[in-house]
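Colleague: please find the sequence and the predicted model below.
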Amino acid sequence: MNIKTLEDLFIHALSDVYSAEKQITRALPKMARAATDPELVTAFQAHLEQTHGQIERIDKLVEATPNVKIKRMKCLAMEGLVEEGQEIIDEVEKGPVRDAGLIAAAQKVEHYEIATYGTLCALAELLKYSEGKALLAETLKEEKDTDIKLSKLATMKVNIAG
């Protein structure tokens, strides 16, 4: 993609995170099946539902914002993060240590999303996409909340069991 303007950069980042969210919808069910801690399973299932809502928000942003269209692309960063999660599933025996690894992998995903949605919010503000910024800020808050929940689950339960 030829990026020459802030709007081009916004569209590129939005398209990238759209691909990332789609990849996450395929990874989260695998992570939920691989986890043993019931709270972790529930957290992954809840995040899957949340991710579907985040995709819908991106679709809504595109509909509401003239000149913004999603480009077909693959988020290579998310592809790598998903692959790391799959390695944990493949290489670590089912139990508390795998659960700790799955939380770590999920938090890497959350941190990537937090960085991306933070950037998108800043760009949306500069571009005066007020409705888009509000939609992106809602997703950013969800990503931060999920990261906090995963940290609490790790430090108060899963890591202690490992």
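Modeller: The structure has been received and is ready for your questions. Numbering: from 1, shown residues only.
Colleague: please make it C-alpha for all contacts and neighbour counts, starting now.
Modeller: Noted.
Colleague: which residues of the chain fall in helices?
Modeller: Along the chain, counting by DSSP state H, helices occupy 6-34, 38-64, 76-91, 96-126, 130-153, 159-161.
Colleague: so for the shortest one, what gets flagged as buried?
Modeller: What that stands for is helix 159-161. residue 159 (16 or more other CA atoms under 10 Å).
Colleague: adding another structure so you can compare the two:
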Amino acid sequence: MTQLKNLQDLYLEQLKDLYSAETQLVEALPKMEQAATDPKLKDGFRTHLEQTRQHVSRLESVFADLGEQPGGHTCKAMKGLIAEGSEMIEQQAADAVKDAGLIACAQRVEHYEIAGYGTVARYAEVLGKSQHVETLRMTESEEKKTDALLTDLAGTINTSALNA
């Protein structure tokens, strides 16, 4: 475990956490897409996978700018969130009920990412790294849009689950 001496160290540690979270998500999203039955939800997971790959690339550019390597850290929170998603995938449930559960799992992931990107963007502001702020806020905005999309899908899918 690295000693955190200042905000720059904390910033780097939090960026590594997000990088780990995003790379874990790249592995998990295809499984969620496969488990989903609603075509719009499947499409949403597919779209978010492409977006997540862009997020990984953006983080890699931030690390390159810092002269640092992105690896060497495992995001335990994302590991747990993905484990919950895996449990939902394995559940015996009516299609709409499983889809509603997958949305719940995906929204927990989105909320974690929104919090993480908001935090590192603020650190970047304090550290005077305006280019990083722009990059990180762009990703935070995309995570918020994905969360809103999931909320919209949940309206229909939750109603279907009610009547399953």
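Modeller: Ah, there it is. These figures come from a predicted structure and were not determined experimentally.
Colleague: related to what we said a few turns ago, which stretch among the helices of structure 1 comes nearest residue 70 of structure 1?
Modeller: Closest to residue 70 of structure 1 of the helices of structure 1, according to CA to CA: helix 6-34, at 5.0 Å.
Colleague: compared with structure 2, how much does the closest one deviate?
Modeller: For helix 6-34 of structure 1, the mean deviation from structure 2 after alignment is 0.3 Å (mean CA distance after the TM-score superposition for structure 1).
Colleague: can you check stretch 114-122 of structure 1 too?
Modeller: Mean for stretch 114-122 of structure 1 is 0.3 Å (mean CA distance after the TM-score superposition for structure 1).
Colleague: residue closest to the middle of structure 1?
Modeller: Nearest to the mean C-alpha position of structure 1, counting by CA atoms, centre = their mean, stands residue 113 at 4.7 Å.
Colleague: show me the contacts for that one.
Modeller: Applying CA atoms under 8 Å, 6 or more residues apart in numbering, we find residue 113 of structure 1 in contact with 17, 140, 143.
Colleague: next, format the helices of structure 1 as a markdown table and append distance to residue 70 of structure 1.
Modeller: Shown next, in a markdown table, are these (distance: least, CA to CA, whole Å):
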| stretch | distance to residue 70 of structure 1 |
| --- | --- |
| helix 6-34 | 5 |
| helix 38-64 | 7 |
| helix 76-91 | 16 |
| helix 96-126 | 14 |
| helix 130-153 | 14 |
| helix 159-161 | 39 |
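Colleague: just to revisit the earlier point, mind putting the contacts of residue 113 of structure 1 in CSV, distance to residue 76 of structure 1 included?
Modeller: CSV is the format used below for these (distance: CA to CA, whole Å):
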residue, distance to residue 76 of structure 1
17, 10
140, 20
143, 19
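Colleague: could I get those as a markdown table with distance to residue 41 of structure 1 and neighbour count?
Modeller: Listed next are these as a markdown table, based on distance: CA to CA, whole Å; neighbours: other CA atoms under 10 Å:
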| residue | distance to residue 41 of structure 1 | neighbour count |
| --- | --- | --- |
| 17 | 24 | 24 |
| 140 | 22 | 23 |
| 143 | 17 | 25 |
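Colleague: please identify which of the residues you listed is nearest to residue 38 of structure 1.
Modeller: Distance to residue 38 of structure 1, by CA to CA, is smallest for residue 143 among the contacts of residue 113 of structure 1, at 20.8 Å.
Colleague: might one say that that closest one is in contact with residue 112?
Modeller: No. Judged on CA atoms under 8 Å, residue 143 of structure 1 makes no contact with residue 112 at a distance of 9.6 Å.
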